[in-house]
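Novice: Model the following, please.
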Amino acid sequence: MDELFEPAGTLRSAYREVDWASTSLGPVRDWSPTLRAAVDLTLHSRFPVTLFWGPEFVMVYNQAYVELIGQKHPAALGAPAARVFAEIWDVIGPMLRSVRSTGRATWTRDMRLLMDRRGYPEECFFTFSYSAVRGPDGRAEGVIDIATETTTQVLSQRRLIMLVGLSDALSGLEDPAEILDRALRVLRTDPQDLPDVDILVADAAGDAGRPPLPALSSTILRDGDFALETTADVPVMRMRLPGPAPSAETVLVARLSQHLPLDDGYVGFVRLLGATVAQALQRAQARQAERRVAILERDLSERLQRSLLTPPAQPPGTEVAVRYQPAAERARIGGDWYDAFLLPDGALTLVIGDVAGHDQQAAAAMAQIRNVLRGVAYTAGKPPGGVLEGLEATTRGLGVNVLATAVLARLEQAGNGVHTLSWSNAGHPPPVLVAPDGTATLLRTPPEMLLGVQAGVARGDHRVTLAPGSAVVLYTDGLIDRRDAIIDDGLAELVRSLTGRHGSTAEQLCDELLARFAASSDDDIALLVLRIPPEPAGTPG
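Specialist: Have a look, this model is predicted:
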């Protein structure tokens, strides 16, 4: 063998077996210096290189190039390119002829070719350059191809784009039927990997129980809800999905490409597609279950809240309106409460309070302290401060350990439509007095300790006269306290909102305050409005 082929390494025997004299290149000893130099360069390169020489583009290549053409080697060595690459000659033939006739090189990035190198037309991608190899006279004697295969990179990027797109498309969807429809539309955008794909939904007979996926012609892989099989030599992936209803059998079916090797990357990709759809359905089912539980909890909470927050007493000559609005993101129950009830002497007791916490435990504590307060107020016959002291002593004695703020008020008639309101404040936001002329004022008092902090705390009493047309607004801090503002700002805004509202009824005041403040609140709100209606026109004073 000519010493020219010594650098061919493992290809030396293949070069030896080629009858070069019968090719258009002729005997090796007669090869032109240009061809010999090009072959020497090719065989010394570790990068995939091939020469297409002469009018027939006879192929001479190195060991690295063998990996690119697969089973075409060794028959391709010394053979015309049109015969070696018959399946893609309509693409590369004109390129080679153009380079040989014009001398201008080509550059192609990630070209898709269906090349038969493993017994089937395989989808391949290559980045390569065809360049003329010129003889001493300047004419192109051949073409050199320096190439690299980019199939792995292109397929990986294509599949990653599909997976990300599918995940994004299903994100946030909660309707199983919409998930299946959206998934199918996205999956059908990749005909190279999924030539045919569908999602089949059918009612399972009786108790589905997860029957096995029925077999096709032959099984390649079966793993739980995933099966890879063939029918008529076409690979088919099937994956059971969580059904949109308990009685539904849902299966993702995809016919796979006959132009791609059924390797771990391809199989893993289609499994990930199925798993992405399955996870979206599972998330939707979990959210639906959570919603059902939340609805049940809200219904239960609302019934419990209605049983705890009874309608207020409405003695003659007064208007009393109440509201309770839970935080939007919580179950409709918490530690805020209101109360209005009559004492044996006919006085009206008004209460607004807030037990620490926003859950069933806080509601239970609120129910206990509310009922104890009712009992103490009804039997003690004391002013508001004394009632709160009795409440503190009783709850401690009964082991009801809670922290709470509260305003307890007592309304008594003073004659001629005038009423007297006395109250005690245990660490609660101050009530607002709306005078008959529309002036709104905070009923501020020296700060006193919360309920449940310290035993034996003396509570003060305060008094104000309410003329006809006056109103007093009691509220919990959810009405005016905001995370992005100090509470004094909220109190000032409340006073501004109530100024000039002396013409509103107690019910209207409640509605107006909720409309103004509730939307921006992230806490429970309890409201109690007491109003002394103005005397009818012409009534003697």
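
Novice: Every contact and neighbour count from this point should use C-alpha atoms.
Specialist: OK.

Novice: how many other residues sit next to Phe52?
Specialist: Counted with other C-alpha atoms under 10 Å, the neighbours of Phe52 add up to 25.

Novice: hang on, isn't it packed against Thr42?
Specialist: No. The criterion here is C-alpha atoms under 8 Å, and Phe52 misses it with Thr42 at 11.5 Å.

Novice: can you pull out the helices in this protein?
Specialist: Counting by DSSP state H, one finds helices in the chain at the ranges 12-17, 33-44, 63-69, 81-84, 89-102, 151-170, 176-187, 264-308, 360-380, 384-397, 487-498, 506-517.

Novice: Please provide the structure for the following sequence as well, for comparison with the first:
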Amino acid sequence: MSARPWVPAGGWAAGTYPLVEWERTPLGRPDTWPAELTAALDLVLSTRFVAALIWGEEHTVLYNQAFAQLLEPGQGQVALGNPGPEILGEAWGVIRPAVEEALTTCEGTWTEDEHIRLRRSEIIENCWFTFSCSPVCSESREGAPRGVALIASETTRQVLRRSRDHDLARISASLSDFTARDDLTELVPQVVMEGGHLLKVALAPGLTDDSRSPEAGEGVALAIAVPLKHPEAGRWHLVARTDPHTRLDADYHAYADAVGAAVGVALDSQAAHASERQLSEALQRSLLSRPAAGLGLEVAVRYHPASNVARVGGDWYDAYPMPDGAIAVMVGDVAGHDQDAAAAMAQLRNLARGVAFAGRLSLPSEVLRDLDHAMDSLGVDEMATAVMAVLEEAGPDGHLVHWANAGHPPPVLLRRDGRTELLEDTPDVLLGVDPAMRRRDHRVELAPGDLVLLYTDGLVERRDQDIDVGLRWLTGIVSSLAGIGPDELCDRVLAAASAQAYAHDDDIVLLAVRGSTG
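Specialist: Reported below is the predicted structural model:
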């Protein structure tokens, strides 16, 4: 027993502890308290950390001012000397295992960043604490400890900052993957809400509206500014609600502003990509002049840029009369999707025309052979696939088609009655590989109303499937389009490709040529 009644040293405890009717508590009058209790309590009251003494079988709780501030408003004095399960509620379920471990093992425990919900203001708050529990032994150190000294440090601010910093990095990374064609009004809310810090998020047009009011139990309504720089990005803001269990403080506002800034970067980037895409397509189309034809042939061409890029590429088409009056048609594809590929595409397209006219060549194998030599002599350090066909009149029976293939997907021959045929043989090597390689010609008769479709690999190749799957799909589509003109056929093939469940990974060029229907 203490030699004299215990008296608190001063401060908050001196004004609070004497007001408690200790006789009604499990501890009894202070003059009956054991020395180890008063010594431990003096330590608890002297520290500025959150601290409490949990004593006896009833887990009676004594605490300092910092601990009292965690209790519900008005409970700082009332709760003194009451059992922990009564005054701590949900928090007792978190603390109890550490308390019992310290009592059982007679060793201290350490718990880091433990989540506890406390009502210490108008809301039940998410809080985090790092705390230790140390057993309080008797002076003789014999027998089991009778109490536990709990010392805690609140880490709520640090935990939330780490979580929000991680979430901002995730949001920025996720938004950076969006393309010019993605619907950010749908995707942005999904990405932002995934972190759980902002709820009921929507991307709304116009400037922010700060007139929104809180709704009970649903957090605080926020209108978050989205700063934008690109002139084509428009004006947007985020509408959101805070976590109802998190206090809206300066850190929370800073996080919301950072989310708005990340969304602004994504919207600016999307607007820039859209502008770049428009410019790229305009440039690409300017490099691909309108085809010329003759001999009663109908020719249609299409250029369809990839759905997931906004850059010029290396796909091209061409159709022009040869010196002997025959008609040449050609499609090709330089590897890559950048300005270099586009420049190489334009160079190869013009070179092909040049060698055909300069050499007065009519066989496609000769044009491709001389094109290979020109590329080697002029230092065009690129590789490309291409297929070229030359059509000449064959009287009333239609046209004779000569074609040569340099590593390109095979053309599709559509007969007037709907039969299809892939004009495939073992293709020759790509352009730019070996200028000395011998190239071969192939022939097929084109009856009146028959059609030949040339295309680039973006139409039939996918990373997750063999090209044969794409070729079967293409021949099936084309066979259902017998009897329609080249223009409509190209449009319907592109529409069928766009209707598939996956985006195009590459540009698509189509060239359809049909013999006279009489």
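
Novice: TM-score for these two?
Specialist: Superposed pair, TM-score by TM-score structural alignment, normalised by the length of structure 2: 0.64. Supporting alignment: 404 aligned residues with a C-alpha RMSD of 5.0 Å.

Novice: Strands of the stretch 101-250 of structure 2, residue ranges please.
Specialist: 109-119, 124-136, 147-154, 198-205, 221-225, 236-242 (DSSP state E, counting those that start in this stretch).

Novice: Please name whichever of those is nearest to Arg462 of structure 2.
Specialist: Arg462 of structure 2 lies closest to strand 198-205 among the strands of the stretch 101-250 of structure 2, at 33.6 Å (C-alpha to C-alpha).

Novice: what's the average distance of that closest one to structure 1?
Specialist: Its matched residues in structure 1 lie on average 6.6 Å from strand 198-205 of structure 2 after superposition (mean C-alpha distance after the TM-score superposition for structure 1).

Novice: Which neighbouring elements make contact with that strand?
Specialist: Packing contacts for strand 198-205 of structure 2, counted by 3 or more C-alpha pairs under 8 Å, 6 or more residues apart in numbering; DSSP states H and E, involve helix 184-193, strand 236-242.

Novice: can you tell me which of the ones you listed comes nearest to Leu471 of structure 2?
Specialist: helix 184-193 (33.9 Å).

Novice: tell me what that closest one is packed against?
Specialist: Packing partners of helix 184-193 of structure 2 (3+ C-alpha pairs under 8 Å, 6+ apart): helix 156-176, strand 198-205, helix 250-287.

Novice: quick one: the last one to strand 236-242, angle?
Specialist: Same thing as helix 250-287 of structure 2. 150 degrees (axes from the mean of the first three to the mean of the last three C-alpha atoms, to 10 degrees).

Novice: Now helix 250-287 of structure 2 on structure 1. Mean distance?
Specialist: Mean deviation for helix 250-287 of structure 2: 2.5 Å (mean C-alpha distance after the TM-score superposition for structure 1).

Novice: how near is Thr10 of structure 1 to Thr405 of structure 1?
Specialist: Thr10 of structure 1 is 90 Å from Thr405 of structure 1, where distance means C-alpha to C-alpha, to the nearest Å.

Novice: between these two, which one's more packed in?
Specialist: Thr405 (22 against 11).

Novice: doesn't Met366 make contact with the more buried one?
Specialist: No. With contacts counted by C-alpha under 8 Å, Thr405 of structure 1 stays clear of Met366, the gap being 10.9 Å.

Novice: what residues are shared contacts of those two?
Specialist: Listed contacts common to Thr405 of structure 1 and Met366 are 354-355; contacts here mean C-alpha atoms under 8 Å, 6 or more residues apart in numbering.

Novice: And the strands in the stretch 401-541 of structure 1?
Specialist: 404-415, 418-426, 432-434, 440-442, 462-466, 471-475, 525-531.

Novice: Of all these, which one comes closest to Val197 of structure 1?
Specialist: Among those, the nearest to Val197 of structure 1 by C-alpha to C-alpha is strand 525-531 (53.3 Å).

Novice: okay, and the closest one goes to which residues in structure 2?
Specialist: Under TM-score structural alignment, strand 525-531 of structure 1 corresponds to residues 508-514 of structure 2.

Novice: who's in contact with the matching stretch?
Specialist: Counting by C-alpha under 8 Å, 6+ apart, 297-306, 315-317, 329-331, 448-459, 485-487, 489-490 sit against stretch 508-514 of structure 2.

Novice: Identify whichever of the strands of the stretch 401-541 of structure 1 lies nearest to Ala289 of structure 1.
Specialist: Here strand 525-531 is closest among the strands of the stretch 401-541 of structure 1 (C-alpha to C-alpha), at 28.4 Å.

Novice: Flag every buried residue along the closest one.
Specialist: 525-531 (16 or more other C-alpha atoms under 10 Å).

Novice: got these as CSV, with distance to Gly357 of structure 1 columns?
Specialist: Below are the buried residues of strand 525-531 of structure 1 laid out as CSV (distance: C-alpha to C-alpha, whole Å):
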residue, distance to Gly357 of structure 1
Ile525, 13
Ala526, 14
Leu527, 18
Leu528, 20
Val529, 24
Leu530, 27
Arg531, 30
